[in-house]
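# no sequence on this one, just coordinates:
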């Protein structure tokens, strides 16, 4: 019996040694950092920063784990429920609500240093705030912009907009018509996923769509302000023939061959698409970045920044927060932004000269950073189901001309509120 008891005691010590410190028998803590970086420059920047951390922190090592934007929500849900979530989680703020309310993510209050908290504007923190908690650090963001064929703009003699003097939505529609004809469209709208693009751009016209009452319950109300952007797209496709109906089912990358061939004069895209254009554009192709049109609320538009969160089940939240502080120092945040061709959220990082050059129109995008606001659907529970089952098919049918504005409004409100009601009981 004594030998069996001794065996159990030794086995228990061995087991404790294996589980302490993230599974390292020598007491070294290992943090798993799941990154969704996919562009070569971005992956390289993330891995280099991990190497720099590991070189100076022998007792807290970070293991880089590659994730994918295509499957991150389901993959994270499975790992949370299975108790195998990474310590540090890269995601987007509009994907955090269910995880935050579900108790899977750590509230970062009390974990983050004051430098990091004060270095990012409150409007950015609002994108990762759910209830009374902060469940992610917003660190990268991108405005939607117009990528234009500069030669075609010059030939048409149209006024070129700037962040200081943008086009209005009416002027944009008129100029799209001027740039059309002879087998060319003034604009190509890649709206395979139409909801976020529509709602985020509608902030410029005062659109909100989601309205909270005094008890915090959310109701969908499609007002005249919400209708400006979708009506513009609809009319360009179905009345003006200045936008191609064929691109409505495309993703942004799908429109680039036609853009390079002169079939489309402008394409509304995320700011990071500049990298693909630099890599793929034929020699001599002259392109430029224009701000998205402005409405009653100016250049405001919604964004869902990329975020870094800490798993609630992580046994090393303090060390994970220290790594986040290192990763998101201003100079490091700039490195991550340049690698992803996006903008940092940090106010100090945004001042970096590398983000204010005319090369590849970095300066145009950086000038829009102060106009970025939390996406309208940011904290709406049930939004993914509302988007997939109600809003996406309704917008797709409206943009194609299959239904009118009144039916679009009815479906977004009537059917949409039935969906959201299930999440607010």
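Arrived safely, thanks for sending. These numbers come from a predicted model, not from an experiment.

# for the rest of this, base every contact and every neighbour count on C-alpha atoms.
Fine.

# burial of the closest residue in space to residue 371 that isn't next to it in sequence, as a residue count?
What sits nearest to residue 371 in space, not counting adjacent residues and going by CA to CA, 6 or more residues apart in numbering, is residue 300, at 4.7 Å. Residues near residue 300, counting by other CA atoms under 10 Å, number 26.

# what comes into contact with stretch 382-402?
For stretch 382-402, the surrounding residues in contact (CA atoms under 8 Å, 6 or more residues apart in numbering) are 193-195, 230, 233-234, 237-238, 245, 248, 377, 403-405, 408, 411-412, 415-416, 419-420, 423.

# filter those down to the buried ones.
193-195, 230, 233-234, 237-238, 245, 248, 377, 405, 408, 411-412, 415-416, 419-420 (16 or more other CA atoms under 10 Å).

# now, these that are in strands?
Applying DSSP state E to the buried ones among the contacts of stretch 382-402, no entry is found in strands.

# identify the residues contacting the residue nearest to residue 371.
201, 203-204, 294, 371-373.

# from those residues, which is closest to residue 221?
Closest approach to residue 221 among those (CA to CA): residue 203, at 14.1 Å.

# hold the first one in mind and look at this next one:
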């Protein structure tokens, strides 16, 4: 018999309780869920709320939070999944999501969406990469579209207005640089690291210029827009206008009031709220003032490997995440966009005007994953990341490097299409 559950009100609560409570008849399960996000206070607070709700409804089933470092997380997780010994819940960014689906590594989550009373068309646009042949293989824990986060106090102290175009932005970055205070006007890629980081940190700028590494599955590395974006990134690096640190250190510098603008997701506001009241109270946000006006988004999906020991319990945990009160908590606690459309409380936006820029960005943002080649993202990072670092740190000519990169990517696509 099929149980139809209304998405709102009492019928949803009763439907979830019935569906989730059935697990107790098969014996208690302990859902293994490793993630770096258990070590981040806002994310951990939200996840613990979901865990407690799940355990309340599940007649003995529990979740085992496993806090692990971010560094090396995706490589280790993939090795375990491929070896047939995965955790019960995996965390996936957009390209990993597409890659896992292509390789047939994930369990469809359709029946768990039905338990939660959520249909696929109610899921946010970020789920495009998580749906194949009408089946949903991942649910967004959070989506973080990129907008320009601004410390309004630093701009006011420097007599600078929020920039509305590229020339104003460059002038503002220059004026906000204050060596005596170790203060910077902006952050972009400025330290060598994993290839994925080079790709991820530059993607919002490249897309903002109207460029991209791929369009509809075809390489566009040497497009005029991509070249212009790399020239901007190189200029602010060479001119000493960005701190030479990795992105995590830069996030802390923004929180500490030493970086004035940062193209980043709304999650950073949650960190600032916990750590620096002055920064938090002076936060503003706007769409990055780049000529292409295209926003990028990064989504953390939750999925269930088809080799997991406790697939059903893991799926029901994800169904719990989809409850309306949990979806609203993603906004209130984590300050990110939730999985289900219409879950952003109007009162939150009223109280936090800066969030409006992220909602606007999220309405039309595209995934930072290579368009049309998302499932090959991890391989593509390893081609593009080193080329970006050659340009920034070894002064390779931008146009020549991107011409060579274009040829390498064309060969990569031809080889994939031939298989």
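Noted; the coordinates are in hand. Fair warning: this is a prediction, and the values are worked out from it, not measured in the lab.

# quick TM-score on the pair, please.
Overlay of the two chains. TM-score (TM-score structural alignment, normalised by the length of structure 2): 0.78; 383 aligned residues with a CA RMSD of 3.4 Å.

# what subset of the contacts of residue 300 of structure 1 is buried?
By 16+ other CA under 10 Å, these give 201, 203-204, 294, 372-373 as buried.

# secondary structure and distance to residue 357 of structure 1 added to these, as CSV?
Below are these laid out as CSV (DSSP: H, G, I helix; E, B strand; the rest coil; distance: CA to CA, whole Å):
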residue, secondary structure, distance to residue 357 of structure 1
201, helix, 25
203, helix, 28
204, helix, 26
294, strand, 23
372, strand, 20
373, strand, 24
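
# among those residues, list the two that are farthest apart in space.
294 and 373 (14.2 Å).

# can you give me the strands in the stretch 1-150 of structure 1?
29-35, 60-66, 88-92, 129-130, 133-134, 137-141, 144-149 (DSSP state E, counting those that start in this stretch).

# dump the ones you listed into JSON lines; add distance to residue 110 of structure 1 and mean neighbour count as well.
Formatted as JSON lines, these follow (distance: least, CA to CA, whole Å; neighbours: other CA atoms under 10 Å):
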{"stretch": "strand 29-35", "distance to residue 110 of structure 1": "19", "mean neighbour count": "22"}
{"stretch": "strand 60-66", "distance to residue 110 of structure 1": "20", "mean neighbour count": "18"}
{"stretch": "strand 88-92", "distance to residue 110 of structure 1": "17", "mean neighbour count": "25"}
{"stretch": "strand 129-130", "distance to residue 110 of structure 1": "14", "mean neighbour count": "20"}
{"stretch": "strand 133-134", "distance to residue 110 of structure 1": "10", "mean neighbour count": "17"}
{"stretch": "strand 137-141", "distance to residue 110 of structure 1": "13", "mean neighbour count": "26"}
{"stretch": "strand 144-149", "distance to residue 110 of structure 1": "34", "mean neighbour count": "22"}
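
# would a markdown table of those strands with distance to residue 326 of structure 1 be doable?
Shown next, in a markdown table, are the strands of the stretch 1-150 of structure 1 (distance: least, CA to CA, whole Å):
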| stretch | distance to residue 326 of structure 1 |
| --- | --- |
| strand 29-35 | 13 |
| strand 60-66 | 12 |
| strand 88-92 | 13 |
| strand 129-130 | 22 |
| strand 133-134 | 19 |
| strand 137-141 | 13 |
| strand 144-149 | 29 |
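
# which of the ones you listed sits closest to residue 325 of structure 1?
strand 137-141 (9.9 Å).

# superpose on structure 2 and give me the mean offset of that closest one.
Following the fit onto structure 2, the mean deviation recorded for strand 137-141 of structure 1 is 1.7 Å by mean CA distance after the TM-score superposition for structure 1.
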